[in-house]
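Chemist: sequence and predicted model, in that order:
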Amino acid sequence: MGHSAKLGAGEDDARDADLLPGPLAGLKVLDLSRVLAAPWATQILGDLGAEVLKVEQPGKGDDTRLWGPPFLEDGSARPDAAYYLCANRNKRSLAIDFARPEGAALVQRLAEGADILVENYRVGGLAKYGLDAPALLRRNPRLIYLSITGFGQTGPYAARGGYDFLVQGMSGLMSVTGRPGGEPGEGPVKVGLPVSDLFTGLYGTTAILAALNHRHRTGEGQHIDCALLDSQVALLVNQAMNYLVGGEVPQRLGNAHPNVVPYRDFACTDDYVLVTCGSDGQFRALCVLLGRDDLAADPRFATNPGRLRDRRVLEVELARSIAPWRAAELLAAMAEAGVPGGPINTIDQILADPQIAAREMLRRMRREDGTEMEVIAYPARLSRSPASYRLAPPRLGQDTRAVLAAELGLDEQAIEALCAAGVIATAGPARQDREAERTA
């Protein structure tokens, strides 16, 4: 079993912390998902202590294992991509071909002992294997079964495949993301991360926890239908409410805020800074800092509605006053004056930031073959039952043999027969075993 270590902390202390039972300890999750939205949900459950059994296709595995470079160099002929590593820790990998009747029977038996099942196949795609929600809830009425799809189990788009980029466009998100018309680089832009996938995974996890409480009260499992499009529409938040209340269709504003001014990026002599004034007092403090008491005293800008109405005039004046500053000096002065703001970090800069180090947001994990990697930590801090980092993202099929023996009672002869028939697969020798073979 792999173990983790907190950066800057003793390895023994980290190992002890990761042996504590998490808040979801004792729950068993059967993970039939791949790519991102659903694996993100199951990784959260695993971080919080649940046992997650990830079922993958023999010889191929999760699609994202090949979504590189970069790949984790571990000496194997087929290393895993970084994309796969971001969403698959705290899981055990079983390679089972459930398109074969024998494989489907194995997964059905695993579902009978599971608390939660998560899948992201197209609507109706698992029914032919007897792995759909109605079939498995008959076998296990306490099962909580989460289906994540592009458009949900109902509606005119239900049969369509859904992808993050597609949903970012269809949902309206891209219509408010990007530079406005008339500016250089104008046009809709997707968010630089697959946010529709990630938000859906988060909503799915929240729904699972709600269903667990319902089961605690009633003993009933249930089917959860979670769609990328629904999740992203729900997350239009203030932009959608601006339209529902005000009747005006929101437009692209670049880095500006639709409701708050000043709340955007400004250019200094050497870099950009973010200015995020959320109150009239913060705006006045910014004006004093910039030596622009005239802006603070101007009745047009005294309150946020006025600043919003005359934002173009105000932002031109602020840009003129900010331009001579060096970014670091302005941000230091803003912090001293109580004006919220910050830099636009690159990813390497934020991962090296002292705040991230203080919050222990980078964790080091070690695979069972000794290969080390760093991962981004689970962000919420539970004072009594924290998240843990017990298992590094597994190699394809590394746990098939052990799990089938422990969970289903299969003996070595039965497992070997399934391997020979191509129904299951087990991982090849770990790196240290291969090296031992070469030196023998």
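Modeler: On my side now, so go ahead. The structure presented is a predicted model; accordingly, all values stated were derived computationally and were not measured. Numbers count the residues shown, from 1 in each chain.
Chemist: when you work out contacts or count neighbours from here on, use the C-alpha atoms and nothing else.
Modeler: Will do.
Chemist: in space, what's closest to the residue nearest to the spatial centre of the chain - neighbours in sequence excluded?
Modeler: In the chain, the residue lying closest to the centroid (Cα atoms, centre = their mean) is Leu198, at 4.3 Å. Distances taken as Cα to Cα, 6 or more residues apart in numbering put Ala37 closest to Leu198, at 5.5 Å, once the chain neighbours are dropped.
Chemist: now do the contacts for that neighbour.
Modeler: Residues in contact with Ala37 (Cα atoms under 8 Å, 6 or more residues apart in numbering) are Ile148, Asp197, Leu198, Phe199, Thr200, Gly201.
Chemist: and these, which is closest to Leu20?
Modeler: Gly201 (25.1 Å; Cα to Cα).
Chemist: next helix or strand past the strand or helix carrying Gly103?
Modeler: In this structure, Gly103 sits in helix 101-112 according to DSSP states H and E. As assigned by DSSP H and E, the chain's next helix or strand after helix 101-112 is strand 116-119.
Chemist: and that next one, how far from the chain's centre?
Modeler: 17 Å (Cα atoms, centre = their mean, to the nearest Å).
Chemist: who does it touch, helix- and strand-wise?
Modeler: Counting contacts by 3 or more Cα pairs under 8 Å, 6 or more residues apart in numbering; DSSP states H and E, strand 116-119 packs against strand 28-32, helix 37-47, strand 144-149.
Chemist: list the contacts of that strand.
Modeler: Strand 116-119 is contacted by residues 27-33, 38, 42, 111, 143-148, 208 when judged by Cα under 8 Å, 6+ apart.
Chemist: can we see that at 7 Å?
Modeler: For strand 116-119, contacts defined as Cα atoms under 7 Å, 6 or more residues apart in numbering pick out 28-33, 38, 143-148.
Chemist: against that first model, consider the following:
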Amino acid sequence: MPDSPADIGTQERAMFAASKTRLPLNGITVLDLTLARAGPTAVRHFADWGANVIRIEPPPGEGEDVAGRRHGFDFQNLHRNKRAVTLNLKAKEGHEAFMRLAAKADVVLENMRANVKHRLKVSYDDVKAVNPRIVYGSISGFGQDGPYGPRAGVDQIAQGMGGLMSITGEPGRGPMRVGIPIDDLTAGNLLALGCMMALFDRERTGVGRWVTTSLLEAQIFMLDFQASRWLMEGEVAGQAGNDHPTGIPTGVFPTSDGHINIAASSSRVFTRFCEAIERPDWLTREDWKTQAGRSRDRAAINAAIGEITRTKPSNHWIELFEANGIPCGPINSIDQVFADPQVKHLGMATRMNSPHVGDKQVVASAISISGFSKAIRDHTPNAGEHSDDILKSVGYSDAELNDMRHKGVI
């Protein structure tokens, strides 16, 4: 979506103006202590939907390539719509400044190792002592306590420990990670959801809460039916490659110019599928009459389908199957994703104008709320870009700020 009212029509201009004056989370102040990806994913929901997000980072160390990292595609996409302050939380003055901010905040979000926040004295109990209404959100690798509580966790480790890698990839090829940091992203999304619920509850009770999740919990939650398959039926799922684990035929099939996805596992859709490809005889085969039978004979049925689909190009089959109500679709590279007309219609690439990196596109929020714009309001800030304004808002004078800067606190 364009980032300036001069670029857009009357309706969009009104939405843009509204986005500058009112969004669902206006009035909520969030202190962002997060690192890496899981925590910033949670914070991004608050930032995109109007919260006053204050990112708190340590002053840059000598020799660090701060600009190179901050101005890269990853950091810019994660940290838009925020303000930034630098604070050395290990220094007495830095800790005091954080507590002044926390006393007026609504939410604190962090994803440090479980013990680090206690060592820095910025834990839930520390903040709650100065602000009983605080909603404090934490992501850890494996939980805030328990035998793995002290461990550091990263996405791929949790993918392995949480079972995902054992069911991803082709049978016999060994474990395979998913191509995105799915644990980080899921944990961040869940933490944002949990904190929103805690804020809603606070409106009724006046009491803040500590909201926690972990990469391990998020991964197990995302196993979903594969987890319940074990818990309720005692079945340990294995790798199924591009096939659906239980519903066949669903998977990737060759065409004369590439591959497509087809999902025709239900009896009704399978009937339409057989009729569309002019193989009604498949409907009379005893071993293919039921979904369970087709699943047992997946290799044979997939091979038979592939022999037919490989004779014509992808677009032929997609048009044919769409016309007959059979779920299907191309397999796009990422550049093809953003060239897709539906993706363009959804506005999933959105503009951000930055004095630091210029006019760029970042990934839009996947949430739409009627009456509100998803336009990026503010560029990703440089470290400490708003330090003076933020700290003056909690009572610091110019002389105090100069002294803190001289001491390396900000």
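Modeler: It's in. These figures come from a predicted structure and were not determined experimentally.
Chemist: measure the residue nearest to Leu198 of structure 1 to Phe199 of structure 1 for me?
Modeler: Going from Ala37 of structure 1 to Phe199 of structure 1 by Cα to Cα, to the nearest Å gives 8 Å.
Chemist: what's the answer for Leu212 of structure 1, then?
Modeler: 20 Å.
Chemist: the helix or strand hosting Ile54 of structure 2 vs structure 1, average offset?
Modeler: Following DSSP H and E, one finds Ile54 of structure 2 within strand 52-57. Comparison of strand 52-57 of structure 2 with structure 1 after fitting gives an average deviation of 0.5 Å (mean Cα distance after the TM-score superposition for structure 1).
Chemist: equivalent range in structure 1 for that strand?
Modeler: Residues 51-56 of structure 1 are where strand 52-57 of structure 2 lands when matched by TM-score structural alignment.
Chemist: run through who's touching that stretch.
Modeler: Counting by Cα under 7 Å, 6+ apart, 27-32, 46, 62, 90-96 sit against stretch 51-56 of structure 1.
Chemist: out of those residues, who's nearest Thr276 of structure 1?
Modeler: Distance to Thr276 of structure 1 across those (Cα to Cα) is lowest for Gly46, with 36.0 Å.
Chemist: could you find the closest non-adjacent residue to that closest one?
Modeler: In space, Gly46 of structure 1 is closest to Asn90, 5.1 Å off (Cα to Cα, 6+ apart).
Chemist: and the residue mapped onto the one you found from structure 2, which of the three is it?
Modeler: Matched across to structure 2, Asn90 of structure 1 falls on Asn81, judged by TM-score structural alignment. Three-state call for Asn81 of structure 2 (DSSP: H, G, I helix; E, B strand; the rest coil): coil.
Chemist: mind listing what Asn81 of structure 2 touches?
Modeler: Neighbouring residues of Asn81 of structure 2 by Cα under 7 Å, 6+ apart: Ala47, Asp48, Ile376, Arg377, Asp378, His379, Thr380.
Chemist: the second one: how many residues sit nearby?
Modeler: Asp48 of structure 2 is flanked by 26 other residues according to other Cα atoms under 10 Å.
Chemist: OK, contacts around it?
Modeler: For Asp48 of structure 2, the contact set (Cα under 7 Å, 6+ apart) comprises Asn81.
Chemist: can we see that at 10 Å?
Modeler: With contacts defined as Cα atoms under 10 Å, 6 or more residues apart in numbering, Asp48 of structure 2 is in contact with 23-25, 79-82, 364-365, 367, 373-378.
Chemist: could you check how far it is from Leu101 of structure 2?
Modeler: Counting by Cα to Cα, the gap from Asp48 of structure 2 to Leu101 of structure 2 is 21 Å.
Chemist: quick revisit: what range in structure 2 does the helix holding Gly103 of structure 1 sit on?
Modeler: Taking TM-score structural alignment, helix 101-112 of structure 1 hits residues 92-103 over in structure 2.
Chemist: against His379 of structure 2, how distant is the nearest residue to Pro280 of structure 2 once chain neighbours are set aside?
Modeler: Distances taken as Cα to Cα, 6+ apart place Cys274 nearest to Pro280 of structure 2, at 5.3 Å, with adjacent residues excluded. From Cys274 of structure 2 over to His379 of structure 2 the distance is 52 Å, taken as Cα to Cα.
Chemist: for the two, indicate the residue with more neighbours.
Modeler: Between Cys274 of structure 2 and His379, counted using other Cα under 10 Å, His379 has the larger neighbour count: 23 against 16.
Chemist: how about the more buried one, what's its match in structure 1?
Modeler: Under the alignment (TM-score structural alignment), His379 of structure 2 pairs with Ala392 in structure 1.
Chemist: same question for Phe253 of structure 2.
Modeler: Looks like Phe253 of structure 2 aligns to Phe266 there (TM-score structural alignment).
Chemist: how close does the helix or strand containing that match sit to structure 2?
Modeler: Assigned by DSSP H and E, Phe266 of structure 1 belongs to strand 263-267. With the two structures superposed, strand 263-267 of structure 1 lies on average 0.5 Å from its match in structure 2, counting by mean Cα distance after the TM-score superposition for structure 1.
Chemist: now for whatever helix or strand comes next after that strand, which elements pack on it?
Modeler: Using DSSP H and E, the next helix or strand after strand 263-267 of structure 1 towards the C-terminus is strand 272-276. The helices and strands touching strand 272-276 of structure 1, judged by 3 or more Cα pairs under 10 Å, 6 or more residues apart in numbering; DSSP states H and E, are strand 263-267, helix 280-289, helix 327-337, strand 341-343.
Chemist: CSV please, covering the ones you listed and showing distance to Arg122 of structure 1.
Modeler: Formatted as CSV, these follow (distance: least, Cα to Cα, whole Å):
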stretch, distance to Arg122 of structure 1
strand 263-267, 40
helix 280-289, 50
helix 327-337, 49
strand 341-343, 42
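Chemist: out of those, which comes closest to Arg320 of structure 1?
Modeler: Arg320 of structure 1 lies closest to strand 263-267 among those, at 9.2 Å (Cα to Cα).
Chemist: list the helices and strands the closest one packs on?
Modeler: Using 3+ Cα pairs under 10 Å, 6+ apart, strand 263-267 of structure 1 sits against strand 272-276, helix 311-322, strand 341-343.
Chemist: out of the ones you listed, which one sits most buried?
Modeler: strand 272-276 (a mean of 20; mean count of other Cα atoms under 10 Å).
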